[in-house]
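Participant: Sequence and predicted structure below; questions after.
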Amino acid sequence: MDFPGLDRFDSAILTVLSEDGRISIADLARRIGLSKSPTQARLRRLEAEGYITGYRALIDPIRLGLDLVAFVEVRLQDTREAALAEFNAAVAKVGEIEQVHMIAGNFDYLMKVRTRSMSDYRRVLAEKVSTLPHVASTSTYVAMQAVKEGGPLEKVG
């Protein structure tokens, strides 16, 4: 699959790495059909240009006892740029919040919060989420099951 602005080799590198970030350069080169040196040069360039922002291990949160996932709609009292920046900076410091997205719609942000239990979630909501700057109200939706989460890169469109 090809991505806009990238040739087929660069696109292939990104696709393979999204499936297996620990693949060796030799195996990556074989998978994309180039020799090791040009593959390594392309990989370094993709990192330097910001296409690849880092590498990390995917940890199973259920094995760690973090069974409860809640999605939280957040409405702010103030949506001017300074208030948004203050909220964004504060929300980044809350460990239980896995993801935060600014939304165009009937609320301002959608958060994914992960905790061990409903009582832990209630504490996080009361002591952390509700005390974030400019929060006017929240609505919570508890997930019963994850059907799909963060798969490998796929071409969209």
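Facilitator: Now that the structure is in, tell me what you want to look at.
Participant: going forward, measure contacts and count neighbours with C-alpha atoms only.
Facilitator: OK.
Participant: how many neighbours does L76 have?
Facilitator: Using other C-alpha atoms under 10 Å, L76 is surrounded by 19 other residues.
Participant: got it, and the one 4 residues further on?
Facilitator: Taking other C-alpha under 10 Å as the neighbour definition, R80 ends up with a count of 9.
Participant: any idea which element the spatially most central residue of the chain lies in?
Facilitator: By C-alpha atoms, centre = their mean, the chain has its centre lying nearest to Q99, at 6.0 Å. Assessed by DSSP states H and E, Q99 sits inside strand 97-102.
Participant: Packing partners of the helix or strand just after that strand?
Facilitator: Using DSSP H and E, the helix or strand that follows strand 97-102 towards the C-terminus is strand 109-115. Other helices and strands packing on strand 109-115, by 3 or more C-alpha pairs under 8 Å, 6 or more residues apart in numbering; DSSP states H and E, are strand 68-76, strand 97-102, helix 118-124.
Participant: Apply 7 Å and report the result again.
Facilitator: Applying 3 or more C-alpha pairs under 7 Å, 6 or more residues apart in numbering; DSSP states H and E, one finds that strand 109-115 contacts strand 68-76, strand 97-102.
Participant: Out of the ones you listed, which is closest to T138?
Facilitator: Nearest to T138 among the helices and strands packed on strand 109-115 is strand 68-76; the distance by C-alpha to C-alpha comes to 4.6 Å.
Participant: try this one side by side with the last:
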Amino acid sequence: MDLKDRQILRTLQRNGRMTNQDLAAEVNLSPSPCLRRVKLLEQSGALKGYSAEVDAQAYGLPVTVFVSISLTNHSEKVVKNFEQLISRVDQVLECFIMTGTSDYLLRVVVTDLADYERFVRNHLQPIEGIGSIDSSFVYGVVKKTAVFPLF
């Protein structure tokens, strides 16, 4: 991947709905080579798809919670079970495997505190092998972007 490919990806991260003509102008290419590069980026898997950024509050999910999970042990059975079950929960937007004091970090969206309690009781507590659940509620956002830095 070269600098021009990164420019294309970065521009599409800002606006995935732009036309190829506009994209080509933005990255200083003619339309045909630009489209060819986009197709190659799609085929290689570097460009995974296109989506809409939706405001969570307007959607009705104004509460974001980061949930740190520690497992009681790291046997293959416990890890696979946790990962399979958590991947099916719609409220979990992201699940990261972590180093440090916790094993996983989840980004969860819910309607309110009562909804979060239901989420914990119905989706987390029943999972065997969870040793601790630590919740941090977001009360403001300083920066949020999906646009990678250009290097």
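Facilitator: Nice, I can see it. Bear in mind that the values here come from a model prediction, so they are computed numbers and not experimental data.
Participant: Overlay the chains and give the TM-score.
Facilitator: Scored against TM-score structural alignment, normalised by the length of structure 2, the superposed chains reach a TM-score of 0.93; 151 aligned residues with a C-alpha RMSD of 1.4 Å.
Participant: returning to that earlier point: any idea what the residue nearest to the centre of structure 1 aligns with in structure 2?
Facilitator: Under the alignment by TM-score structural alignment, Q99 of structure 1 pairs with E94 in structure 2.
Participant: how close does its match sit to V54 of structure 2?
Facilitator: 16 Å (C-alpha to C-alpha, to the nearest Å).
Participant: Then T72 of structure 2?
Facilitator: Note on T72 of structure 2: its distance to V54 of structure 2, by C-alpha to C-alpha, is 36 Å.
Participant: if you skip the residues just before and after it, what's nearest to the match of Q99 of structure 1?
Facilitator: Spatial nearest neighbour of E94 of structure 2, chain neighbours left out: R107 (5.1 Å); criterion: C-alpha to C-alpha, 6 or more residues apart in numbering.
Participant: where do the helices sit along structure 2?
Facilitator: Ranges of helices in structure 2, per DSSP state H, are 3-14, 20-26, 31-44, 56-59, 76-87, 113-119.
Participant: So which of T72 and V54 of structure 2 has more stuff around it?
Facilitator: Per other C-alpha under 10 Å, whichever of T72 of structure 2 and V54 has more neighbours is T72, with 13 against 8.
Participant: isn't that one right up against E128?
Facilitator: No. The pair T72 of structure 2 / E128 is not scored as a contact, 8.9 Å apart, by C-alpha atoms under 7 Å.
Participant: Show the contacting residues for the aligned residue in structure 1 for the residue nearest to E94 of structure 2.
Facilitator: In structure 1, the residue paired with R107 of structure 2 is K112, using TM-score structural alignment. Shown in contact with K112 of structure 1 (C-alpha atoms under 7 Å, 6 or more residues apart in numbering): V69, A70, F71, V72, I97, E98, Q99, V100.
Participant: Looking at structure 2, name the residue matched to the fourth one.
Facilitator: This points to V72 of structure 1. Using TM-score structural alignment, V72 of structure 1 lines up with V67 in structure 2.
Participant: quick one: T138 of structure 1 and V72 touch, right?
Facilitator: Yes. T138 of structure 1 sits in contact with V72 when judged by C-alpha under 7 Å, with a separation of 6.4 Å.
Participant: So which of those two has more stuff around it?
Facilitator: The neighbour comparison of T138 of structure 1 against V72 (other C-alpha under 10 Å) goes to V72, with 21 against 16.
Participant: what's the most buried one of the helices of structure 2?
Facilitator: helix 3-14 (a mean of 17; mean count of other C-alpha atoms under 10 Å).
Participant: so how much does it differ from structure 1 once superposed?
Facilitator: Following the fit onto structure 1, the mean deviation recorded for helix 3-14 of structure 2 is 1.0 Å by mean C-alpha distance after the TM-score superposition for structure 1.
Participant: In structure 1, what range does that helix match?
Facilitator: Matched against structure 1 by TM-score structural alignment, helix 3-14 of structure 2 falls on residues 8-19.
Participant: How far off centre is the matching stretch?
Facilitator: Relative to the centre of its chain, stretch 8-19 of structure 1 is centred 19 Å away, using C-alpha atoms, centre = their mean, to the nearest Å.
Participant: before we move on, the earlier item: tell me the angle the strand holding Q99 of structure 1 makes with helix 81-91.
Facilitator: Counting by axes from the mean of the first three to the mean of the last three C-alpha atoms, to 10 degrees, strand 97-102 of structure 1 lies at 170 degrees to helix 81-91.
Participant: contacts for strand 97-102 of structure 1?
Facilitator: Residues from elsewhere that reach strand 97-102 of structure 1 (C-alpha under 7 Å, 6+ apart): D108, Y109, L110, M111, K112, V113, R114.
Participant: Alright, I will stop here.
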